[in-house]
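A.B. asks: here is a sequence together with a model predicted from it:
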Amino acid sequence: MSVRDRNRERVRQEIGVAARRLFARQGYGATTIEEVADEAGVSVRTVFRHFPRKEDLPFHRHASIRRRFAELLDADDGARPSLDVLADALWRAIDVDGSEEDGGVTFLGMLEREPELRRHEQALFGEHHDVVAGFLRGRLAGGPEGHAHAELLAGAFMGTVTASRGLVLLFPGEPPRAQLERAVDLLRPLPWP
């Protein structure tokens, strides 16, 4: 990345972190873009340049998580079972900068309370599904059967990841990674390549 790109990414992250802080403190619906700009020390115009819609703000890490997830999967040498590679890569990508002090519990709670954000998250999850399906296609035989197998397994994996979010909220005393592992273990009987 160039210096300009790194600076742009830094400003984007600072805006996203400021927004998340405000959303946690006063709620998503009660927070204005003007307050986010003020909290981040930037103009409203700068906020909109980085985040065209308010619902993009809570997902400020989405692009970096997706990129890191894809990089980790691309770097896989094929020695471990694909399900283990997927779960490990996703966890490492989510924790890309260690910024979730509470393991993301506050963010997950906000998603549960805000249907608009859950819908937006589902659209973004489609991008992760594509990354998972591409990884699995690389491990399976080509042709329509291999493609269908990859799509179904990718859907099962991403659906399980979504469901594990609920486990994090149901068992707040347990580490979030334990909930992901618990959910992923249910997928083990499926025919993973």
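C.D. replies: Nice, I can see it.
A.B. asks: can we go C-alpha only for contacts and neighbour counts from here?
C.D. replies: Noted.
A.B. asks: distance from the centroid: which residue in this protein tops it?
C.D. replies: residue 143 (29.7 Å; CA atoms, centre = their mean).
A.B. asks: by contact count, what packs against whichever strand or helix holds residue 162?
C.D. replies: Residue 162 belongs to helix 143-170 when assigned by DSSP states H and E. Under the contact criterion of 3 or more CA pairs under 8 Å, 6 or more residues apart in numbering; DSSP states H and E, helix 143-170 touches helix 105-113, helix 115-139, helix 176-185.
A.B. asks: alongside the first one, take a look at this:
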Amino acid sequence: MALGRPEATSHADIEQAAFRIFAQRGFEATTLDAIAESVGVGRRTLFRYYPSKNDIPWGQFDSTLEHFRETLDSMPPEIPLHQAVHRGILAFNSFPEDAQPPHLERMRLILQTPALKAHSAIRFTQWRQVIADFVASRTATAPHNALPQVVGHVSLALALTAYEQWLMRPDDSLHHLIDESMDLLTDYLHQ
């Protein structure tokens, strides 16, 4: 029997309510009080789930990053480094079709809301670091060395390009667009 305070809500309930209100009022005009009221909890309860309104669109990003790290670390060593990173990015970007809020809606908010840009830079740095740590481990170098950092930055650029294309072409597959971004880079490097 678990002791302690019973769970008042869930991450999913908060995210769904927040995205509903974001769609109605816009991100900037949505208050934490409005989200809390919609979920039926107090503002302080929200802070047990998310440290700020800016964190809500990112969902449970810390656990997602941990899963990303585990996915990369589980890649067999015989898979070439660039393929292992690419496969890891594809796995990271696999979401259920019925996810609520839909991943496309989540990324539209993150990428197109000026108030989220600074916060996004922090999250993108954390994401790149997972790749840099993996590359460093595979190449027996330090994560701050040039190769791990370059791979992290390039991988983020490829992923963001795919996301931007996805926002313009929502009927296309995100995985296809990530592959397309990688193919474009590969073609460019071989010109």
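C.D. replies: Looks like it arrived, so ask away. A quick note: this is a predicted structure, and the numbers were derived from the prediction, not measured.
A.B. asks: just to revisit the earlier point, and the angle for the helix holding residue 162 of the first structure with helix 176-185?
C.D. replies: 140 degrees (axes from the mean of the first three to the mean of the last three CA atoms, to 10 degrees).
A.B. asks: tell me how many other residues crowd the residue mapped onto residue 146 of the second structure from the first structure.
C.D. replies: Counting by TM-score structural alignment, residue 146 of the second structure lines up with residue 148 in the first structure. Each residue near residue 148 of the first structure was counted by other CA atoms under 10 Å, and the total is 14.
A.B. asks: and residue 77 of the second structure, helix, strand or coil?
C.D. replies: Following DSSP: H, G, I helix; E, B strand; the rest coil, we place residue 77 of the second structure in the coil state.
A.B. asks: and the alignment partner in the first structure of it, how many neighbours?
C.D. replies: Aligned counterpart of residue 77 of the second structure in the first structure: residue 78 (TM-score structural alignment). Using other CA under 10 Å, residue 78 of the first structure has 13 other residues around it.
A.B. asks: ok, residue 51 of the second structure next?
C.D. replies: When neighbours are counted by other CA under 10 Å, residue 51 of the second structure comes out with 11.
A.B. asks: again, but for residue 120 of the second structure
C.D. replies: Count around residue 120 of the second structure with other CA under 10 Å applied: 19.
A.B. asks: is it true that it touches residue 107?
C.D. replies: No - using CA atoms under 8 Å, residue 120 of the second structure is not in contact with residue 107, being 10.7 Å away.
A.B. asks: how about residue 126 of the second structure: what's its closest non-neighbour residue?
C.D. replies: Spatial nearest neighbour of residue 126 of the second structure, chain neighbours left out: residue 65 (8.0 Å); criterion: CA to CA, 6 or more residues apart in numbering.
A.B. asks: which residues touch whatever residue of the first structure lines up with that neighbour?
C.D. replies: Under the alignment (TM-score structural alignment), residue 65 of the second structure maps onto residue 66 of the first structure. Contact partners of residue 66 of the first structure, counting by CA atoms under 8 Å, 6 or more residues apart in numbering, are 93, 127-128, 131.
A.B. asks: residue 66 of the first structure: which element?
C.D. replies: Applying DSSP H and E, one finds residue 66 of the first structure within helix 62-74.
A.B. asks: now do the buried residues in that helix.
C.D. replies: Burial within helix 62-74 of the first structure, assessed by neighbour count using 16 or more other CA atoms under 10 Å, is assigned to 62, 65-66, 68-70, 72-73.
A.B. asks: what's the mean gap between it and the aligned bit of the second structure?
C.D. replies: Comparison of helix 62-74 of the first structure with the second structure after fitting gives an average deviation of 1.0 Å (mean CA distance after the TM-score superposition for the first structure).
A.B. asks: roughly how far is that helix from the heart of the chain?
C.D. replies: Put simply, helix 62-74 of the first structure sits 9 Å off its chain's centre (CA atoms, centre = their mean, to the nearest Å).
A.B. asks: now whichever helix or strand comes after that helix: buried residues?
C.D. replies: With elements assigned by DSSP H and E, the helix or strand that comes after helix 62-74 of the first structure is helix 82-94. Neighbour-count burial for helix 82-94 of the first structure flags 82-83, 85-94 (criterion: 16+ other CA under 10 Å).
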